[in-house]
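Asks: sequence first, predicted coordinates after that:
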Amino acid sequence: MEDSQGKNTASRGHRAYDQYLNSFIKLEDKRYLPNDNVIHQLVPLRAAMGTVVMTPTQFHEVHFSPLGTCFYFSEHGVANDPLMMALVEREKLNVTKTISTIVFVSTRDAKGFNVSGYIDFEQSLRRFKTAGSKSHPWADIFAGRRRLEPNHQDLSFITWSNGRVYSNDSDNYKVIPDAVKGLCFSHKGDGSMLCIEKYITEEHPLCKFIESPKHGSTVIYDHQIRRKM
């Protein structure tokens, strides 16, 4: 029974690492190198400058360590970056539902196009813990191996090259575009309304602007969750 469980864990770990390597692969790679094994071997050599690709051992330690030995992704190391320093302060508070943080990021994607978006920090952390490569790779982001790039699964996402706009309700927020107030997010837990324009124009104390050398122009919006009586 134990041997069977061990084999299942090893198989799951192997598939997860393959998915991790796939996140670095571009369409043209598959055109010229149809063999996945060869492509995976070349990933560390072809990664973008400043990007560190984890070895299978490092990946296993990050994603398959025993329950409780590493609850927070920042425990694997934090890069000396102003955005990462700010998010480390908020990681535990978000996980424990003390505050709810939305992160706005304006940067360039892997293809060099300008993109921007709003990320539900708590949901993104939780998704990465359960879905791995399908969400933002927080262990690598905190450690400085990957950049934080918004995508079409986040609360709001814009690709400026073609003007496409995506929006999605998250587990914590409902997206509410308002003709007068602008983009707003309603917190599902306590019903509070977070209006982006108001946070910015009134110099809200829970709104923090951060210029990150690695991640671009960012804004952190903190919501102090009110407990329902």
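Replies: Happy to help now that I have it. This structure is a prediction, so every number in the text was calculated from the model and none was measured.
Asks: please make it C-alpha for all contacts and neighbour counts, starting now.
Replies: Noted.
Asks: and the top helix by length along the chain, what's buried?
Replies: In the chain, assigned by DSSP state H, the helix with the most residues is helix 2-22. With burial defined by 16 or more other Cα atoms under 10 Å, the residues of helix 2-22 counted as buried are 13, 16-18, 20-21.
Asks: relative to Glu61, which of these is nearest.
Replies: Comparing these against Glu61 with Cα to Cα places Gly13 closest, at 10.4 Å.
Asks: from what I can see that closest one touches Val62, true?
Replies: No: if you go by Cα atoms under 8 Å, Gly13 and Val62 don't touch, sitting 11.0 Å apart.
Asks: so Phe104, which state does it fall into?
Replies: strand (DSSP: H, G, I helix; E, B strand; the rest coil).
Asks: kindly report the same for Asp171.
Replies: coil.
Asks: sticking with the residue nearest the centre of the chain, tell me its helix or strand.
Replies: Here the mean C-alpha position of the chain is nearest to the C-alpha of His136 (Cα atoms, centre = their mean), at a distance of 3.0 Å. Applying DSSP states H and E as the criterion places His136 outside every helix and strand.
Asks: let's bring in a second one:
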Amino acid sequence: MQKKLSTIIFLQLRQRTGFDISGYIDYEDSLRLNSLQMIGCTNWQAVFEGRILLRPKHSDLSFYDWHSGSVFFNNTSNYDVMHMGISLLFKYKGDLKFIPVTVGDGAFKENVKRTEILSPLYGMVVLYDHIVRKAT
């Protein structure tokens, strides 16, 4: 069995206006778009060097502007955005496992390791690590 890690990054940031934006970022897909130098992609080198902040964008898996109420959902090369009732889920395309974003003992919780980070720079950050299992 070959194993691979896939990570979704959740950020909730306070803007200068005092309102928050939040979103879910497919880390691998975002890195790939950056390596292809796609227009509007995240400049990960600048993020890692501390020159810019990582910010969720309308083109990420999910984006929410808390002031305007604008919501965007986008499938990526790795994930499909799904809804189960009022819950948001992501389905990994490689092994078809569902990745829940809610806290608690819900369905599919065994598919992901959820790590919360309280950052003085970013505020709330949550990493969703999914171990992908594929037959070789």
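Replies: Looks like it arrived, so ask away. No experiment lies behind these values; they were computed from the predicted model shown.
Asks: hang on, the earlier thing: what residues does the longest helix of the first structure touch?
Replies: 40, 43, 56, 59-60, 64, 132-133 (Cα atoms under 8 Å, 6 or more residues apart in numbering).
Asks: quick one on the thing from earlier: what is the equivalent residue in the second structure for the residue nearest to the centre of the first structure?
Replies: Mapped onto the second structure by TM-score structural alignment, His136 of the first structure lines up with Thr42.
Asks: pretty sure its match sits against Ser35.
Replies: No: assessed by Cα under 8 Å, Thr42 of the second structure is found out of contact with Ser35, at 9.8 Å.
Asks: the second structure: strands as residue ranges?
Replies: 2-14, 20-26, 62-65, 71-73, 79-84, 87-92, 98-100, 113-119, 123-134 (DSSP state E).
Asks: list the buried ones in the second one?
Replies: In this case it means strand 20-26 of the second structure. Buried residues in strand 20-26 of the second structure, defined by neighbour count with 16+ other Cα under 10 Å: 21-26.
Asks: list the contacts of that strand.
Replies: Residues from elsewhere that reach strand 20-26 of the second structure, judged by Cα under 8 Å, 6+ apart: 7-15, 56-57, 60-67, 76, 78-79.
Asks: just the buried ones from the residues you listed, in ChimeraX syntax?
Replies: Here is the ChimeraX command that selects the buried residues among the contacts of strand 20-26 of the second structure (16+ other Cα under 10 Å):
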select :7,8,9,10,11,12,13,56,57,60,61,62,63,64,65,76,78,79
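Asks: go through the second structure and flag its longest helix.
Replies: Every helix in the second structure considered (DSSP H), the longest is helix 27-35.
Asks: how much does that helix stray from the first structure?
Replies: For helix 27-35 of the second structure, the mean deviation from the first structure after alignment is 0.6 Å (mean Cα distance after the TM-score superposition for the first structure).
Asks: what helices or strands is that helix leaning on?
Replies: Using 3 or more Cα pairs under 8 Å, 6 or more residues apart in numbering; DSSP states H and E, the elements in contact with helix 27-35 of the second structure are strand 2-14.
Asks: off-centre distance for the strand it packs on?
Replies: 5 Å (Cα atoms, centre = their mean, to the nearest Å).
Asks: can you name every helix or strand that that strand contacts?
Replies: strand 20-26, helix 27-35, strand 123-134.
Asks: buried ones in the second one, by neighbour count?
Replies: Residues of helix 27-35 of the second structure classed as buried under the neighbour-count rule (16+ other Cα under 10 Å) are 27-31, 33-34.
Asks: likewise for the longest one?
Replies: For strand 123-134 of the second structure, burial by neighbour count (16+ other Cα under 10 Å) applies to 124-130, 132.
Asks: if we only consider these, which is nearest to His83 of the second structure?
Replies: Nearest to His83 of the second structure among those, with distances taken as Cα to Cα, is Tyr128, at 17.1 Å.
Asks: that closest one -> the first structure?
Replies: Going residue by residue (TM-score structural alignment), Tyr128 of the second structure aligns to Tyr221.
Asks: Thr102 of the second structure: what's its closest spatial neighbour, skipping adjacent residues?
Replies: Of all residues beyond its chain neighbours, the one nearest Thr102 of the second structure is Ser87 (7.4 Å), with distances taken as Cα to Cα, 6 or more residues apart in numbering.
Asks: ignore what I typed, I meant Leu61 of the second structure.
Replies: Counting by Cα to Cα, 6+ apart, the nearest residue to Leu61 of the second structure once its immediate chain neighbours are dropped is Asn74, at 4.8 Å.
Asks: what about the one you found, how many neighbours?
Replies: Neighbourhood size, Asn74 of the second structure [other Cα atoms under 10 Å]: 14.
Asks: quick one: whatever residue of the first structure lines up with it from Arg15 of the first structure, how far?
Replies: Matched by TM-score structural alignment, Asn74 of the second structure corresponds to Asn168 in the first structure. Here the criterion is Cα to Cα, to the nearest Å. By it, Asn168 of the first structure lies 28 Å from Arg15 of the first structure.
Asks: with Ser135 of the first structure instead?
Replies: 16 Å.
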